[in-house]
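[1] based on what follows, work out the 3D shape:
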Amino acid sequence: IATQERSHKVKIFTRTWKGEQPEGIHVHLLGKTGWSNISRNRHFFEALKRELPQHQLDGVVAFSRIPNADVYFAADPCYVERVKDKSFWYKCGQRYRHYKILEHNIFAGPNPPATLVLTEREIEAFNRHYGIAPDKFHLLPPGVDKNTDSEASAKNNRTDVRAELSTPESATVALFVGSGFRIKGLDRALRAIAANQTTTKDLEFWVVGNGKPARFQKLAKQAEVTVRFLGGRADTGRFYDAADFLLHPAYSESAGKVLLEALTHGLPVLTTDTCGYAPHILKANAGAVIESPFSQNTLNQTVKEFIQNADKRQTMCENALAYAASEDLYSCHQAAAEIIENILSKKLSVVSELAQA
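    Below is the predicted model:
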């Protein structure tokens, strides 16, 4: 949409689409057939290869691993880096070979696309495996929504949400936000909460996000932890306002948008250094980051410190709000649109010069 707002015509080619389609942007649905994600991917790529030449396009921007694009938006982490510690048998599987080949076809050729990345860590990962020229990478600022609520509104949200959930004001609430519970480290979070059940008499754990909770409900029951699974919410901001800290001990996360969303609401953050945006938490002095290799005992102890020290949490809250007010955490889409425009303009200029030669 940011590109469209710069007076460009945009066409989207995708396998599936949920929700309303943006006005003025034509969405082409391709290659939906297949029994597995791999087969559906292959059908999509084959259909895309046939479809693109039928359109007069100035350039192609890929949001998944598609060869021959002009620009690749690397929202997903480097695949071979992410699975480097998987077993030999995993790497013999079809899934590994499929995604490794897709990524190899993008980056291992003589002219890889301009690549938009969200963190410095991803630049390092791609370079370790593919040796890409530095000028091919473009580091984007984050792209969270600004929190425009007043302090009074935040206090009202805290009061209202706690009343809705019958949570006393005196309770300490740890909040987990995100879909894909396993990779986000919900099991780690549950174990940390279980280890601190006696730290305070009023400790609650809320989980906001879509996922498959059965395994984690079983784990919570075994650990005798009461967890509120609240599902996916359109009003997540109210829960940031109502909680006392965000607990996000992810196994792997290329960025971790929820970390910055929490900062904009003044919510202290406890996360892991495997999240791309974790350095913002340290820079803001608005929480803590568990270093690799991960230690459950270290997480448990740090959660205990968060629970016990309300004054420190208040300082983190103030630091978070100050950081969110002074740093650019918001212009990802506008910056990406400008970079894409510049890259394609240079390409068209070269094409024009060659045509005139």
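[2] rest of the way, CA atoms for contacts and neighbours
    Will do.
[3] part of a strand, is Ile183?
    No. Ile183: not assigned to a strand; according to DSSP: H, G, I helix; E, B strand; the rest coil it is coil.
[4] one more, so I can put them side by side:
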Amino acid sequence: MKLSLVRRQFSRFGGGELFLQTLYEGLRKRGADVEIVQFSQPSWLPSWVKMLLYNAQACKKKEDRFYYSLDRLSCLELYNAGGGVHREFLKHKGFTLNPLHPVYLRLEKKTFENSTRIIAVSQMVKNDILRHYKIPPEKISVIYNGIPFQTIDDRAIENMRREVLDEYGIDADLPIVLFVGSGFKRKGVREFLQALSKLQRPFHAFVVGKESKLSYYRLLSRELGIEEHISFTGPRQDVERFYAASDIFFFPTRYEPFGNVVLEAMNYKNAVITTRQCGAGELIDSRYLLDKSDDPHAVELLRELIDNPQIRQKVQKDNYQIASRYTIEHNIDETLRLIKKITEEKR
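    Presented below is the predicted three-dimensional model:
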């Protein structure tokens, strides 16, 4: 049976596409008979029609292929719910009149019901699936995302830190707090800024990522009296330099199925504070998990890490060791193990 990794309009630059390409190469290296199958739709069609057409295209071509996808499709052997649960996402996003949402919900239900097995990228996502849909728990396997972990020595990190701080004219003795992510509302940049405004400690913070309403967040930082302490960098190709420059990665997201940025920050020896609504938060010390994005406890945790270098350094060291266990290679091995199990059950 041919293993087909299915994706809509494959592009080498998207996060999902990059993961799929890495998975493809890793599976081939392990001897799997694998291909990438992509489907395109006319650009003039409404988005919700494109989604329905994509589902029809993929299912029509399936034949005897083993289908794996990150997309919601009603004819999969293995669905990777890397995007989380749309019904749960809408709870955090709020109501909007968009015909795409009902289509997503319909496809999501069919995908969960029809898929032979489901990968949840965190226990949180598995719990969300079970809460919203009548799916047998044994049908869902938790496989955490992985990163291309790099062994990095302290000297290399210090050199990158110095370069970034010199570039932005920042005092090297200041504690550096970092946020990385695009789509600032869901990922908690407002809450990030509000918490920092209450620190009453010297600091500088970088906000790295793409946001269409960036002027709102710049104005908010001014209103909060911390404008001079915040650098909005926009999207960056060299984000690893900012991981290296920072001491604390603060990610008060409202809903993040996993959050590779957390592991990436840990790879560069950051202490991490995030929310229980972030799947990757399951991997860190639970003391540094917030109950919600605007949890007032965030200020206390930030102060603890800033005021106590020994505590901060221990957390940074522990996080680096944790990140070293969640590599993309480990993820591929776990995925292949599950694929083999499904094919054996189908015989």
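[5] distance of the nearest residue in space to Lys212 of the first structure that is not next to it in sequence from Val10 of the first structure?
    Excluding its sequence neighbours, the residue lying closest to Lys212 of the first structure (CA to CA, 6 or more residues apart in numbering) is Phe181, at 7.3 Å. Distance of Phe181 of the first structure to Val10 of the first structure, computed by CA to CA, to the nearest Å: 34 Å.
[6] comparing those two, which shows the higher neighbour count?
    Taking other CA atoms under 10 Å, Phe181 of the first structure and Val10 do not tie; Phe181 has more neighbours (20 against 13).
[7] so what does that one match up with in the second structure?
    Alignment note: Phe181 of the first structure maps to Phe184 in the second structure; criterion TM-score structural alignment.
[8] same deal with Arg121 of the first structure?
    Aligned partner of Arg121 of the first structure by TM-score structural alignment: Met124.
[9] Cys92 of the first structure: how many residues sit nearby?
    Neighbours of Cys92 of the first structure under the rule other CA under 10 Å: 10.
[10] can you list contacts of stretch 120-135 of the first structure?
    If you take CA atoms under 8 Å, 6 or more residues apart in numbering as the criterion, stretch 120-135 of the first structure is touched by 77-78, 80-81, 107-108, 112, 117, 137, 139, 254, 276.
[11] kindly recompute the last result at 7 Å.
    By CA atoms under 7 Å, 6 or more residues apart in numbering, the surrounding residues in contact with stretch 120-135 of the first structure are 77-78, 81, 107-108, 276.
[12] other SSEs contacting the helix or strand harbouring Ala174 of the first structure?
    When elements are assigned from DSSP states H and E, Ala174 of the first structure belongs to strand 172-177. In terms of contacts (3 or more CA pairs under 7 Å, 6 or more residues apart in numbering; DSSP states H and E), strand 172-177 of the first structure is packed against strand 203-208, strand 245-248.
[13] the helix or strand just after that strand: average distance to aligned residues in the second structure?
    Proceeding N to C from strand 172-177 of the first structure, the next assigned helix or strand is helix 186-195, under DSSP H and E. Superposing on the second structure and averaging over aligned pairs (mean CA distance after the TM-score superposition for the first structure), helix 186-195 of the first structure comes out at 1.1 Å.
[14] the inter-axis angle of helix 186-195 of the first structure versus strand 172-177?
    Here helix 186-195 of the first structure points in a direction 170 degrees away from that of strand 172-177 (axes from the mean of the first three to the mean of the last three CA atoms, to 10 degrees).
[15] helices of the stretch 151-300 of the second structure, residue ranges please.
    154-168, 184-187, 189-197, 214-223, 239-245, 260-267, 297-307 (DSSP state H, counting those that start in this stretch).
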